[in-house]
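Colleague: curious how this folds, go ahead:
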Amino acid sequence: MAEGTRGSRKRPEDLRSHRWYGVDDLRAFGHRSRMLQMGFSESDFRGKPVIGIINTWSELSPCHFHFRTRAEEVKRGVWQAGGFPVELPAHPVTEQYMKPTSMLYRNLLAMETEELARSQPCDGLVLLGGCDKTPPGLVMGALSAGLPFIFVPAGPMNSGSWRGKTLGSGSDAWKYHAELRAGTITPAQWKDMEGGMARSFGTCMTAGTAATMMLAVEAMGLTLPGASSIPAADSAHPRMATDSGKRIVEMVWDDETPAKLLSQGSIDNAVAATMAFGGSTNAIIHIIAMARRAGLELDLERFDAISRRVPLIANLRPNGDTYLMADFFFAGGSRAFLNRLSPHLDLSAKTVSGATLGEDIAGADVFNAEIIRPLDRPLQAEGGLAVLKGSLAPRGAVIKTSAADPRLLSHTGPAVVFENYADLKKRLDDPDLDVTADSVLVLRSAGPQGGPGMPEWGMMPIPQKLLKQGVRDMVRLSDARMSGTSYGTCVLHVAPESHVGGPLALVREGDLIRLDVPNRKLDLLVEEAELARRQAAWQAPTRRYARGWTSMYLDQVTQADVGCDLRFLEAGEATPEPDIY
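Modeller: Next up is the predicted model:
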């Protein structure tokens, strides 16, 4: 195996790790000595592909709580294939606990992944992630590192249940919290629901950001076929982890780098899968960032063009009413979904399996056509997301049409403006708030700079007095993001953001805002001369962070329409290998 049989295969002396372990000099003596210090034999690591298993496990990362054992299962596959596995812990970017937002740390994980791969004697990588920001963060870093890699998705948790009702994480938390505020359920019922919402390790089992990004990474060709939809607690999941360990060793010998695998078709496949899945709005930012790291083209216009031609065929919460990710898996999972979507995919795109996407999904059957709909009977004729532009969002904004009230997709209403999230919390439920169901709730200071880190504040709660009148949706608009498990007529990612003086910073109480999704327009109905006066009077907010990661982030982060990456990390010449090892 190690010597290889194909002409293009590497020899042991061609391995990157050979520079650390295979030469006869003082530094290599020290490297080998330290491996022996840890109890390994020279035959374990010398002349074999060294596989870095980048693990985002943490005891504050419930989505990844099984990664401690999954890493061992990956190692088993690496050993079986004749490689040498080494586990490298990385920043556990988790949604549940990080403040003000995990998005502040996606780029830190990407930088850490790149530097782990570059600075250590790794020939290939296995990336363990799944919670919202870990798939893009890991993939962005691995793309920049340029080594062969394969992604092992965490998989969704078991379905929730409470008093005979199926619960979907996130989506039903928002739903029932609104009912609590409206007075239709009791505080005791709300408390009782806590234990039924999340019933195993794994990511949210709704079609939220985690499920979306795992699917997008598979559609890009960076996981084994079908990997993204396997439930975390299913016995197929550890088998997939072991198979991934086996496969990465072969990829190293064959020098299957991301530059050789990824194409424009790979990126378009990820977008098409996201649209047909009714995926999270967050995916727009993440897929753009990943594409730019790979040096491939993707902008908001291309997203919208693909969305207009790809039907939404996954009937899952929060777009549908009933089904969750376990149902999706047993209906055929990601392979069957992508096979059904195949007329809209580039089937010639290469994948980490060693085959093409078309070959990976061939023959995959759908077992429940209510969950994975036929193309001629979709949940929605277009994809789940739309891109808007206009005087309020000259560089773009996004909306999840599949989770919005259709009657609000063409709407004009007066603005109710909140300066920041603290202002929103303070005034939203004030009985004297001048708001009706026709109003447009506006939140600013929630973008990449303003949050900082673009928190998931975009699904603003409905004012309590409207909830008690029976209102369950209204137009909400911000430069924030929202959870992929969220729903409602929420316009997000307004760019440029208010914090840097975008038009959102100029909106005043009572200004009319026109949302026109069919024509992809978002406009502030204020005279240009008046906007010019407001712009001239606008003053930039005082900077609140002077040191550390947040200061670096604020100096370098880009706007939402181009992926919120750090400028110095975007695609460019690869970091050169050191001359001395």
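Colleague: contacts and neighbour counts: CA atoms only from here.
Modeller: Noted.
Colleague: for the stretch 401-550 of the chain, just list every one of the strands.
Modeller: Using DSSP state E, counting those that start in this stretch, the strands of the stretch 401-550 of the chain run over 410-418, 440-443, 475-478, 490-495, 512-516, 521-524.
Colleague: using JSON lines, lay out those strands together with mean neighbour count and distance to Phe201.
Modeller: Formatted as JSON lines, the strands of the stretch 401-550 of the chain follow (neighbours: other CA atoms under 10 Å; distance: least, CA to CA, whole Å):
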{"stretch": "strand 410-418", "mean neighbour count": "20", "distance to Phe201": "37"}
{"stretch": "strand 440-443", "mean neighbour count": "27", "distance to Phe201": "34"}
{"stretch": "strand 475-478", "mean neighbour count": "27", "distance to Phe201": "32"}
{"stretch": "strand 490-495", "mean neighbour count": "30", "distance to Phe201": "30"}
{"stretch": "strand 512-516", "mean neighbour count": "21", "distance to Phe201": "40"}
{"stretch": "strand 521-524", "mean neighbour count": "22", "distance to Phe201": "40"}
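Colleague: one more, please, to line up against the first structure:
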Amino acid sequence: MEEKKLRSQEWFGRKGKDGFIYRAWMKNQGFPNHLFEGKPVIGICNTFSELTPCNAHFRDLADAVKRGVWEAGGFPLEFPVMSLGECTIKPTAMLFRNLASMDVEESIRANPLDGVILMCGCDKTTPSLVMGAASVNIPTMVLSGGPMLAGRFKGKKIGTSDLWRFVEEFKKGELSQEEFIAAESAMARSIGHCAPMGTASTMAAMVESLGLALPDNATIPAADSRRKAMAHMAGINIVEMVRSDRKMSDILTRKSFENAIMVNAALGGSTNFIIHLLAIAGRMGIELSIEDFDRFSADIPLIANVQPSGEHFVEDLFYAGGLPAVMKEISGKLHLDTLTVNGKTIGENIQKAVCYDRELIGTLEKPFKPESGIAVLKGNLCPNGAVLKPSACTPSLLQHRGQAVVFEDIDDYKSRIDDPNLDVTADSVLVLKNVGPKGYPGMPEVGNMQIPFRLLSQGVKDMVRISDGRMSGTGYGTVVLHISPEAAIGGNLALVQNGDWIHLDVQNRSLTLEVGDEELAERRLGFKPLDLGYARGYANMFIQHVTQAHEGVDFDFLKGGSGPEVKRDSH
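Modeller: Reported below is the predicted structural model:
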């Protein structure tokens, strides 16, 4: 069989003036001529940034990747792309996910790369890099940064999910300012992303279950030397992928997306998973709907006993057998014939997986919780869907009817939530509007609203909360999210008033505003779209082109498979 011509040779293999220019300036870095004579050029797409603490160790990790690429006979070239620090970037990292994906796509497309390793850790860096690479479709694999080690505070393990508990204790005076500072210093005690099964670890598990990463990518702690060993092996693997011409389109099939949904259910993964997987599917031109997340996770219980749905941390999950062991427990449900980056099937990769701790990894017969996955709700309040994570909810609230306490936007919420005169009871339904894709803009993680202080001091720990926003993957509670269509574009959420009755029925997958159609039509006459004041720049483009939550919050002009190669030269 004739060997496929390397893409990089369209640059480095040319004769005459063009070849001279492409090679000459690269040589100022000390690269000898033979590297340009047919070695696979491997791009290391690095989201290192000191403003993205989860990814701040990526310089060392990239060096380990390069060692593997050199060993396998490749030519590694590292390049940066926009990095999204979840805790530091304003107004929300989600606003810039699509921008980062465009950066990745065009950086890959415009440069002489035969294959790419995507280095990502913090929440939005993983989907943005995968989305961008999917739109180019060359041999690609993902290397995650790994979870941080669990923190220690007052003799107990802690992680990001404990933040919400600490905030409540601080507000009630049970935690002093000094203890609060001590807790924050103890929580993030090593390199890596959040220690629970938050969005970052959910994304790492997503790429492993999709087949885009090597086995154990999701769970090896960032501080563990085996993370660097995996990076080295990833460097070797990507060169082999190029030589075999194993592209993303060979791996990302409809079956692999179904696998990812089932694995996410078994892990009790983040609700953000839905938006990101929908966006990736859209880039690949694969039909995936919000209803698929309910359908394919419906009979998958919680297998992994990891926070926030369980008790332990991702570090502990790795010691117990890692994601392969979790996947093996639900192997009867998975499509085991799907291809992965190492040339083996999912079934082959998990065949020898072993569970070493039944406290961490349950079985289908003896799960940690019978309810897991994602519940997709429909009703007049969310005709295009809303989502809820049953494993993170209070069981008694999964069937609930209460009166709305409405916050028109995030500023209204912040100014009134702890007002002692707020007309609210434990049975109320907290409603937050205008925090959706267009309304914020960027759909921030504010959906898990804090319990009003007056109720918190009375011992109330959970309430039904609904919004068109998202919540952190480390969050928990009976929280309905991603209401679509959002309030900012005139969805029925915009019409909810204080005192309206709302009925949540998770078993029957419904969310109903008990207001008649005629009354809603009357209210709609007074609806005025928000003017957010973004008349220029990227934020304006985002508002004009972003899709709704049930469509993945991607740009409408980026869907539908990979774009064309750029053919013209500038020289």
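Colleague: now the TM-score, please.
Modeller: The TM-score (TM-score structural alignment, normalised by the length of structure 2) is 0.98; 570 aligned residues with a CA RMSD of 1.1 Å.
Colleague: and Lys175 of structure 1, which of the strands of the stretch 401-550 of structure 1 is closest to it?
Modeller: strand 490-495 (15.0 Å; CA to CA).
Colleague: distance check, whatever residue of structure 2 lines up with Asp123 of structure 1 against Thr140 of structure 2.
Modeller: Alignment note (TM-score structural alignment): Asp123 of structure 1 maps to Asp114 of structure 2. Applying CA to CA, to the nearest Å, the value for Asp114 of structure 2 to Thr140 of structure 2 is 9 Å.
Colleague: then Glu258 of structure 2?
Modeller: 20 Å.
Colleague: and Ser107 of structure 2, by the same measure?
Modeller: Applying CA to CA, the value for Ser107 of structure 2 to Thr140 of structure 2 is 14 Å.
Colleague: so for these two, which residue has more residues nearby?
Modeller: More crowded of Ser107 of structure 2 and Thr140, by other CA atoms under 10 Å: Thr140, with 29 against 20.
Colleague: give the contact list for the more buried one.
Modeller: Gly115, Val116, Ile117, Leu118, Ala133, Leu212, Ile238, Met241, Lys247, Met248, Val341 (CA atoms under 8 Å, 6 or more residues apart in numbering).
Colleague: matching the last one against structure 1, which residue comes up?
Modeller: Taking TM-score structural alignment, Val341 of structure 2 has Val352 as its aligned residue in structure 1.
Colleague: so that match is in contact with Leu262, correct?
Modeller: No - using CA atoms under 8 Å, Val352 of structure 1 is not in contact with Leu262; the gap is 9.8 Å.
Colleague: for these two, list the residues in contact with both.
Modeller: In contact with both Val352 of structure 1 and Leu262: Gly221, using CA under 8 Å, 6+ apart.
Colleague: more neighbours: which of those two?
Modeller: Val352 (28 against 22).
Colleague: so the more buried one is in which element?
Modeller: Using DSSP states H and E, Val352 of structure 1 sits in no helix or strand.
Colleague: report the separation between the closest residue to it other than its chain neighbours and Met454 of structure 1.
Modeller: Take Val352 of structure 1 and drop its neighbours on the chain: the residue closest to it by CA to CA, 6 or more residues apart in numbering is Leu222, 5.5 Å away. For Leu222 of structure 1, the distance to Met454 of structure 1 equals 27 Å [CA to CA].
Colleague: which one of the contacts of Thr140 of structure 2 is nearest to Asp357 of structure 2?
Modeller: Leu212 (26.6 Å).
Colleague: still on that earlier bit, residues in contact with the match of Val341 of structure 2?
Modeller: Ile150, Gly221, Leu222, Thr223, Leu224, Met251, Glu256, Leu261.
Colleague: please enumerate the helices of the stretch 401-550 of structure 1.
Modeller: 421-427, 464-467, 528-537, 548-556 (DSSP state H, counting those that start in this stretch).
Colleague: which position in structure 2 pairs with the residue nearest to Val352 of structure 1?
Modeller: Using TM-score structural alignment, Leu222 of structure 1 sits opposite Leu212 in structure 2.
Colleague: kindly report the same for Leu379 of structure 1.
Modeller: Using TM-score structural alignment, the equivalent of Leu379 of structure 1 in structure 2 is Phe368.
Colleague: what about its match, neighbour count?
Modeller: For Phe368 of structure 2, using other CA under 10 Å, the count is 25.
Colleague: list the contacts for it?
Modeller: So Phe368 of structure 2 contacts Pro301, Leu302, Ile303, Ala304, Asn305, Gly310, Gly362 (CA under 8 Å, 6+ apart).
Colleague: check Gly278 of structure 1 too.
Modeller: Going by CA under 8 Å, 6+ apart, the list of residues near Gly278 of structure 1 reads Ala207, Leu312, Ile313, Ala314, Asn319, Gly383, Gly384, Leu385, Lys400, Ser402.
Colleague: quick one: map the third one onto structure 2.
Modeller: By that I understand Ile313 of structure 1. So, by TM-score structural alignment, Ile313 of structure 1 is matched to Ile303.
Colleague: perfect, that will be all.
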